[in-house]
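Trainee: Any chance you could fold what I've pasted below:
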Amino acid sequence: MQTRQMRRWFKVFPEVLLVDATHNTNESRYKLFSFMVNDVYGHGQYVHHSLMENESNECLSDAIRSFKFNNPSWEKIKVIVIDKDLGELELLERSSKKYIRTEMAKSEYGGPTSFDKVEVEDTIDMIRLAPTAVEYTKYLKYLYFLLDDVHLKDSDAIPKPGHPFLKYFMRNWDSMKERWAFYARSDVPHLGNHANNRLESSWGHLKEVLKPEMALDECVNTLMFLQTVAEMDYAKKNHRSWSDAL
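Mentor: Here you go, the predicted model:
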């Protein structure tokens, strides 16, 4: 689903695209797969919606193909922000590999906690925000100290992890640090979008109106009505800005 204004928004603001799926918007249990950009006021604006039967590769591929077909300016994308959903990541890697930026903010550790979670989270945050590769490695070695109780010198190579969380981190995050670590992404024009919070916050407002018991056609009609309201609000802000300038 895409209105003319949604297409215009993407054409004008294509640099950063936020992509994610949510549920509980209709009785058929179709997932709502949405694309969002930042407008001139720094606000998130939806530019495409797809209601999908599930999050299978086939459904996600159809949604991505539809978006690209209807938006030739997709080639102007600089960054795509997604949750660390391996299905989305795999598909977007194929179609837009150089743009992917994954989100680390909400990752769940899983499993029993046999460590000081707060201290580990603080260390992860330092790793994420490390300004250089050297600082990144220093904080990573501190994480090894916390979890594997090993003391690594500056000259020591990173050993194989022993703790379950450390194995998880090295396998799922360190292996793709160029997509989320600050030092590797500091030159990426993400417009302040380090995670999909903007998209999820907007979904929160949508779900105040869209309900799990809604019929699918009612969900579509309501979604388009809410989109019309958002477009009218944007037009009003534009008119006010031009009036103030004059």
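Trainee: For the rest of this, base every contact and every neighbour count on C-alpha atoms.
Mentor: OK.
Trainee: now the strands: where do they sit in this structure?
Mentor: Assigned by DSSP state E, the chain shows strands spanning 16-22, 31-38, 44-52, 79-82, 100-102.
Trainee: Same list (these) but as JSON lines, adding distance to G110 and mean neighbour count.
Mentor: Shown next, in JSON lines, are the strands of the chain (distance: least, C-alpha to C-alpha, whole Å; neighbours: other C-alpha atoms under 10 Å):
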{"stretch": "strand 16-22", "distance to G110": "21", "mean neighbour count": "22"}
{"stretch": "strand 31-38", "distance to G110": "25", "mean neighbour count": "23"}
{"stretch": "strand 44-52", "distance to G110": "28", "mean neighbour count": "23"}
{"stretch": "strand 79-82", "distance to G110": "20", "mean neighbour count": "24"}
{"stretch": "strand 100-102", "distance to G110": "19", "mean neighbour count": "24"}
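Trainee: could I get these as TSV with distance to H190?
Mentor: Shown next, in TSV, are these (distance: least, C-alpha to C-alpha, whole Å):
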stretch	distance to H190
strand 16-22	6
strand 31-38	10
strand 44-52	13
strand 79-82	6
strand 100-102	9
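Trainee: For E93, give its distance to I80.
Mentor: 10 Å (C-alpha to C-alpha, to the nearest Å).
Trainee: before we go on, could you also do this sequence so I can check it against the first one:
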Amino acid sequence: METLSAVLSSFKDNNPAWTKTETFVIDKDCVEWAILEELFQKPRYFCASFMRSSTLYMLNMGKLRVGVEEQYAVEGHFRALMYAPHEPEFESAREEFVQNSREQAPDIIVYFQNNWLSCREMWANSPRGKHFTAGNTTTNRI
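Mentor: Take a look at the predicted model:
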């Protein structure tokens, strides 16, 4: 936490154009997020592609108690949510995701609502698409 705060403070101190920063691509990490919000109030924060896919990884590792057949169905629905280009497509994909997951993997609904739905502007393409990211979808660079 201190290291990230020091790096970002140095970035601001040594870069007069820091006020033009529009977006950050971060891991879904509350500490990172809090530091960025403290130091940069204006920009948008987006979840890295890897973190968006971590939900799918958790499904595959069985951490959410989902059977193999259900994994494939839920993965497909979650991908549809991630890549929906506009709000109507997102809402349609969300309804389908919730309906099918409720039948196939009810634990997913609770996890999704508690961890992802409330911050969808960070990970879903529909709200992200209107913000400049220079095509960056990863956190491996500053």
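Trainee: Could you get me the TM-score between them?
Mentor: Superposed pair, TM-score by TM-score structural alignment, normalised by the length of the second structure: 0.78. Supporting alignment: 131 aligned residues with a C-alpha RMSD of 2.3 Å.
Trainee: sorry, back to before: return every residue with contacts to both of E93 and I80 of the first structure.
Mentor: Both E93 of the first structure and I80 are in contact with I100, where contact means C-alpha atoms under 8 Å, 6 or more residues apart in numbering.
Trainee: L166 of the first structure: which of the strands of the first structure is closest?
Mentor: Among the strands of the first structure, strand 100-102 comes nearest to L166 of the first structure, with 19.0 Å by C-alpha to C-alpha.
Trainee: average offset between the closest one and the second structure?
Mentor: By mean C-alpha distance after the TM-score superposition for the first structure, the fitted strand 100-102 of the first structure averages 1.4 Å away from its aligned residues in the second structure.
Trainee: quick one: contacts of that strand?
Mentor: Against strand 100-102 of the first structure from outside (C-alpha under 8 Å, 6+ apart): 79-84, 89, 92-93, 179-180, 195.
Trainee: Include distance to G44 of the first structure when you put those residues into a markdown table, please.
Mentor: Formatted as a markdown table, the contacts of strand 100-102 of the first structure follow (distance: C-alpha to C-alpha, whole Å):
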| residue | distance to G44 of the first structure |
| --- | --- |
| V79 | 15 |
| I80 | 14 |
| V81 | 13 |
| I82 | 15 |
| D83 | 17 |
| K84 | 20 |
| L89 | 22 |
| L92 | 21 |
| E93 | 23 |
| R179 | 22 |
| W180 | 21 |
| A195 | 13 |
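Trainee: With respect to T113 of the first structure, which of those is nearest?
Mentor: The shortest approach to T113 of the first structure among those belongs to K84, at 21.5 Å (C-alpha to C-alpha).
Trainee: Next one: R79 of the second structure from F40 of the second structure, what distance?
Mentor: R79 of the second structure is 30 Å from F40 of the second structure, where distance means C-alpha to C-alpha.
Trainee: neighbour count winner among the two?
Mentor: Neighbour comparison, R79 of the second structure and F40: the larger count goes to F40, with 19 against 16 (by other C-alpha atoms under 10 Å).
Trainee: Now do the same contact list for E32 of the second structure.
Mentor: 1, 4, 26.
Trainee: Count the neighbours of the residue nearest to the first one when sequence neighbours are not counted for me.
Mentor: Yep, that's M1 of the second structure we're talking about. Distances taken as C-alpha to C-alpha, 6 or more residues apart in numbering put V31 closest to M1 of the second structure, at 6.8 Å, once the chain neighbours are dropped. Per other C-alpha under 10 Å, the neighbour tally for V31 of the second structure reads 12.
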